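Enquirer: Sequence first, predicted model second:
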Amino acid sequence: MNGVQSIRYNNGDHPTNPRRFYRHQSVDNCFPSLASPLSRCGTRRSNTPSRSSPFRSMSREGSSSTHGLPSPGGTRQQSTNSMPSPPSLSKSRSGRSSSSAPIMFSNSSGMLKPPPIEKKLECTLEELYYGCKRKIKITREVATNTGKITQEEELLTIKVKPGWKKGTKITFEGMGNKRAGASPADIIFVIVEKRHPLFRREGDDLELAVEIPLLKALTGCTLSIPLLGGEKMSLTIDDIICPGYEKIIDAKGMPCSKEQGKRGSLIIKFLVQFPTELTDEQRSDILGILENSC
């Protein structure tokens, strides 16, 4: 995911949460094994005719009767059919369940666990540049031993590290809603970058658009360039700024979260302001100057 990270808090990493978190969920034991409905027909009836027996009139009980238990009179019930009906495949087993209940996952404790709850965590470029600490209050539903649903408030602390990108996930295990007979759900916060009025982020680089008059684009100039965080730097340009011209300044971009001390670049893109009107004399002067330049 282009360097997207996933951060997971457990009992030791998050001092504000004393509860024990479940880790390393697995879907290997998600569904209990079911016996095949064909197992009741595991042996075939022999085609060899058997000798008549005085007990041949006694047949098996139907599956809807007393299941082989003696009747109150002390004798087994007899069926009017000489052959037992073949077992039928239940629709509930052969077809997909029509229940709309959410899919539950199993974990190492053997208890079912609902899917995680995702929430957005909006951060400014400045917060992702310097890093910050965010405190978020959540309300979750917890089922008591008597089956009553109560609401609990929790205060979660997220330490945003410098250089985190959009899409970075921070997981708090077991801090979601808890239902009877199931493990509590996880809460996942996903980093979302707020739009900045000046800068646009591309990976670890920052892009900045600067407007410049045509005269300065042709003759050179010294510009005051804003930096993320409120500072400014002086930039002198002696080149002719043509369409598509860019100036790259190293180590003035976003910090790299995986390499401490390393930063991306600041890419300056120029928007040349052309005049909208020219007099005939100005056109003549420009023509005389630029006629032999190309």
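Expert: Yep, it's here. The structure presented is a predicted model; accordingly, all values stated were derived computationally and were not measured.
Enquirer: CA atoms for contacts and neighbours, from now on please.
Expert: Fine.
Enquirer: Run through the strands of this structure in chain order.
Expert: 6-9, 105-106, 112-113, 117-123, 132-143, 149-160, 169-172, 187-193, 199-202, 205-213, 221-226, 232-237, 246-249, 266-273 (DSSP state E).
Enquirer: and the ones you listed as CSV, adding distance to Leu287 and mean neighbour count?
Expert: Shown next, in CSV, are the strands of the chain (distance: least, Cα to Cα, whole Å; neighbours: other Cα atoms under 10 Å):
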stretch, distance to Leu287, mean neighbour count
strand 6-9, 60, 14
strand 105-106, 75, 20
strand 112-113, 77, 22
strand 117-123, 52, 16
strand 132-143, 56, 13
strand 149-160, 57, 14
strand 169-172, 59, 22
strand 187-193, 48, 20
strand 199-202, 38, 16
strand 205-213, 19, 17
strand 221-226, 23, 13
strand 232-237, 25, 11
strand 246-249, 27, 14
strand 266-273, 19, 19
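Enquirer: Below is an additional structure, to be compared with the one above:
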Amino acid sequence: MNKVESFRYDVDGNIEGHDPSSPKGFHRNRSMDNCFPSIPSLSKSGSRRSNTPTRSCRLFKSMGRKGVADALSSSPPSMGQQSTPDSTPTRPFLTKSASGSTRRSAGTSIMFSSSSGKLKPPPVEKKLECTLEEMCFGCRKKIMLTRDVVTNTGQIIKEDELLTIKVKPGWKKGTEITFEGMGNERPGTYPADIVFVVVEKRHSLFRREGDDLELAVDIPLVKALAGCTLSIPLLGGESIPLTIGDIIHPGYVKIIDGQGMPNSKEPRKRGNLKITFRVFFPAQLTDEQRSDVLSILHDTC
């Protein structure tokens, strides 16, 4: 009897079927009023009750404690036990009741109610690979997600979900996109959140540093000394001409404003393009070439 009583509470903490106005210890269910002698101090009519056991009392004695417990647990749940939008859906309840007796199902509805709380697994992280072009100009990515779903009959089946992620200009690696409750469903728990973490694909030309882009350009020694006009590629496939009149030394950097990555907070504001030059020296020179270089550069170094 103790186990049955401890599980049959409504959301307000009251025992189901208990009348708050009745004295403590008198009776717990009105259907059993005739099974116990009345307390004389309650009323005159109560003192005149016959001590002869009624039919319901004889039934109570014949059933015993176990039979009453089973009868109570199999009775319809009270309003306090019904699921709410914030509590467990009925599908986990059906799963439990299908594998056990009615008594277990009555206890399950309390165990997974909002008053006792439900567990939620930690978020499930998945990688979302993006190119620099996608994070610069934005795009839409469609991802097919297969997850476990609990049906109304308590079965767990596979279900495909098509998710759409709108990549915004200025996103960078480490950006997280959360889909709440899109994880696998399990009876008695909330589904986990799915978190996509942006991973930057390696680019063949550019490297990102904050909102700036870095580009390495190879240039022969003669152009580095004499000056030249180069065609500089931009992110997205375009190119711009760049005329250099300075002497380019190893590690020389040229900055082009506004050709980097957009700022995530201010998409119209973009970083810069930093061009680092790598000067290639000739592998060998003839004696005549060495003599010419020496005569030309003798007074410059």
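Expert: On my side now, so go ahead. Values in this document were obtained by computation on a predicted structure and should not be read as measured data.
Enquirer: So after superposing, what's the score?
Expert: For this chain pair, the superposition-based TM-score is 0.62 by TM-score structural alignment, normalised by the length of structure 1; 188 aligned residues with a Cα RMSD of 1.6 Å.
Enquirer: sorry, back to before: for the strands of structure 1, give me JSON lines that also has distance to Pro255 of structure 1.
Expert: Formatted as JSON lines, these follow (distance: least, Cα to Cα, whole Å):
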{"stretch": "strand 6-9", "distance to Pro255 of structure 1": "18"}
{"stretch": "strand 105-106", "distance to Pro255 of structure 1": "37"}
{"stretch": "strand 112-113", "distance to Pro255 of structure 1": "37"}
{"stretch": "strand 117-123", "distance to Pro255 of structure 1": "15"}
{"stretch": "strand 132-143", "distance to Pro255 of structure 1": "14"}
{"stretch": "strand 149-160", "distance to Pro255 of structure 1": "13"}
{"stretch": "strand 169-172", "distance to Pro255 of structure 1": "18"}
{"stretch": "strand 187-193", "distance to Pro255 of structure 1": "15"}
{"stretch": "strand 199-202", "distance to Pro255 of structure 1": "12"}
{"stretch": "strand 205-213", "distance to Pro255 of structure 1": "9"}
{"stretch": "strand 221-226", "distance to Pro255 of structure 1": "17"}
{"stretch": "strand 232-237", "distance to Pro255 of structure 1": "18"}
{"stretch": "strand 246-249", "distance to Pro255 of structure 1": "14"}
{"stretch": "strand 266-273", "distance to Pro255 of structure 1": "11"}
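Enquirer: closest to Ser257 of structure 1 out of those?
Expert: Among the strands of structure 1, the nearest to Ser257 of structure 1 by Cα to Cα is strand 149-160 (10.6 Å).
Enquirer: what's the closest one aligned against in structure 2?
Expert: Aligned by TM-score structural alignment, strand 149-160 of structure 1 falls on residues 156-167 of structure 2.
Enquirer: Now that stretch on structure 1. Mean distance?
Expert: Stretch 156-167 of structure 2 differs from its equivalent in structure 1 by a mean of 0.7 Å after superposition (mean Cα distance after the TM-score superposition for structure 1).
Enquirer: who's in contact with that stretch?
Expert: Residues from elsewhere that reach stretch 156-167 of structure 2 (Cα atoms under 8 Å, 6 or more residues apart in numbering): 134-135, 138-151.
Enquirer: residue range for stretch 242-252 of structure 2 in structure 1?
Expert: Going by TM-score structural alignment: stretch 242-252 of structure 2 matches residues 235-245.
Enquirer: residue boundaries of the helices in structure 1?
Expert: Assigned by DSSP state H, structure 1 shows helices spanning 91-94, 125-130, 214-219, 280-290.
Enquirer: Just name the most buried of these.
Expert: Ranked by mean neighbour count under mean count of other Cα atoms under 10 Å, those are led by helix 125-130, which reaches a mean of 20.
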